[in-house]
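1. Sequence first, then the predicted structure, then my questions.
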Amino acid sequence: MQRPPTQPDAAPRPAVFLDRDGVLNVDTGYAHRADQIAWVPGAPEAVARMNAAGFRVFVVTNQAGIARGLYGCDDVEDLHRWMAQELRERGARIDDWRYSPHHPLHQPERFADKADWRKPAPGMLLDLMAAWPVDRTASFMIGDRQTDMEAAAAAGIDGYLFEAGNLDTFVADILRRRAGR
């Protein structure tokens, strides 16, 4: 459900928390293999832009397909390793990943310890903030659902709803607006 951090430095930095399906990759429903991934237009460029702007970049994703028995935790972790490598090859970096296998209607007892990680709960975001030195006041989340916005609010950060289009254009606009604050 979590990966060890990749050598976080001690200085707090702002972070961007990204939902996965519908933000980084096209949401095809329960994607868990590399052949099911199509990048949202501008996604690698958006991650590289956030890296260059000094943000830590984290992915926080509900993965109910695990509780539904459609795939396992190893499948999600393998996919995240593949996605990270694909992004690295495009000059972009995800600093850390979190996913919640919990679903209240499917095997809720199996993943009860991760119930507070399932968005709209803020558990994944808070866990990353505890694992990494994050400047919460300058951090934000990008998601494609209202539950992402609720998780951001519960974690005490701004949320931006990405509904469609080019993610890099969307991120550039957010960074421009935030710089003007």
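-> Everything's here; your move.

2. contacts, neighbours, all on C-alpha from now
-> Fine.

3. how far away is the residue nearest to the spatial centre of the chain from E163?
-> In the chain, the C-alpha nearest the mean C-alpha coordinate belongs to V59, at 2.1 Å (C-alpha atoms, centre = their mean). V59 sits 17 Å away from E163, going by C-alpha to C-alpha, to the nearest Å.

4. where do the strands sit along the chain?
-> Along the chain, the segments classed as strands by DSSP state E run 15-18, 56-62, 96-100, 140-143, 158-161.

5. Comparison target below:
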Amino acid sequence: MSKAKPAIFLDRDGVINKDNGYVSQIDDFEFLEGVIESCIEFQKKGYLLVLITNQSGIARGYFTEEQFHTLTEWMDWSMADRGVDLDGIYYCPHHSIEGQGEFKIDCDCRKPKPGMLMNAIEDLNIDIESSILIGDKVSDLQAGIAAGVKTNYLVRTGKAITPEGETLATDVFDDLAAIVKVI
């Protein structure tokens, strides 16, 4: 078995792209400034890049899983065209209360639960001790902490930072570019 590698776990909406609320169309997807350059730097520093995103818009019937996959494929190619290769993409289409049909379940993958991270750790042979989670809200941090991630950062590019978020976060940064400078 190859040596485990550290990863940077990235939330999507509010971290990678502007959070316009239930983003499901290419026309609505807007990369945040500096994201591509920051991800390239993370890769140069030896980190795997793993996307972990709750997508309850699927469960709520706002868009289909197929629409999510179309957008995700476009995002992945857009990043690859600019030199960023995502090592893993994990998403949760469920919501235990607002969900419809097969998506209305209390799963173990919806953040704040750690299921997506645990799957990535196993699938990609991730060294959790030296990995970093970057999110924009408390549920991101809670998932990282539950999965054993020691360094959990919040960025100010998404949801408003709450007192609970400030308490749980290892640190709070303006954006991904600011994190690149400290790791």
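-> All right, it came through fine. Everything quoted here is computed from the prediction, not taken from an experiment.

6. Centre of the chain to stretch 99-118 of the second structure, how far?
-> 14 Å (C-alpha atoms, centre = their mean, to the nearest Å).

7. typo on my end, stretch 174-181 of the first structure
-> Worked out by C-alpha atoms, centre = their mean, stretch 174-181 of the first structure lies 21 Å from the chain centre.

8. Return the set of buried residues in it.
-> Of all the residues in stretch 174-181 of the first structure, not one is buried under the rule 16 or more other C-alpha atoms under 10 Å.

9. same check, this time on stretch 110-122 of the first structure
-> Of all the residues in stretch 110-122 of the first structure, those buried under the rule 16+ other C-alpha under 10 Å are 111, 114-115, 117-122.

10. From those, which land in helices?
-> Judged by DSSP state H, the subset of those located in helices is empty.

11. Trace F31 of the second structure over to the first structure, please.
-> The alignment partner of F31 of the second structure in the first structure, by TM-score structural alignment, is W39.

12. Distance of its match relative to A121 of the first structure?
-> With the distance defined as C-alpha to C-alpha, W39 of the first structure ends up 26 Å from A121 of the first structure.

13. which one in the second structure is aligned with F162 of the first structure?
-> So, by TM-score structural alignment, F162 of the first structure is matched to V155.

14. That match contacts D140, correct?
-> No - counting by C-alpha atoms under 8 Å, V155 of the second structure does not reach D140; the two are 11.0 Å apart.

15. which residues do the two both contact?
-> Residues touching both V155 of the second structure and D140 (C-alpha atoms under 8 Å, 6 or more residues apart in numbering): I134.

16. neighbour-wise, which of those two wins?
-> Per other C-alpha atoms under 10 Å, whichever of V155 of the second structure and D140 has more neighbours is D140, with 28 against 23.

17. Now do the contacts for the alignment partner in the first structure of the more buried one.
-> D140 of the second structure maps onto D148 in the first structure when the alignment is built from TM-score structural alignment. By C-alpha under 8 Å, 6+ apart, the contact set of D148 of the first structure is 19, 119-120, 141-142, 159.

18. thinking again about what came up before, let me see the contact set for the match of F31 of the second structure.
-> Contacts of W39 of the first structure were listed using C-alpha under 8 Å, 6+ apart, and they are 24-26.

19. Any idea how far apart the tips of stretch 26-45 of the second structure sit?
-> Using C-alpha to C-alpha, the two ends of stretch 26-45 of the second structure sit 30 Å apart.

20. no wait, stretch 116-136 of the second structure
-> The straight-line separation of the ends of stretch 116-136 of the second structure (C-alpha to C-alpha) is 17 Å.

21. what about that stretch, distance to the chain center?
-> Taking mean C-alpha positions (C-alpha atoms, centre = their mean), stretch 116-136 of the second structure and its chain are 10 Å apart.

22. tell me which of the contacts of W39 of the first structure are still there in the second structure?
-> Contacts from the contacts of W39 of the first structure that recur in the second structure, judged by both residues aligned by TM-score structural alignment, their matches' C-alpha atoms under 8 Å, are 24-26.

23. No more questions from me, cheers.
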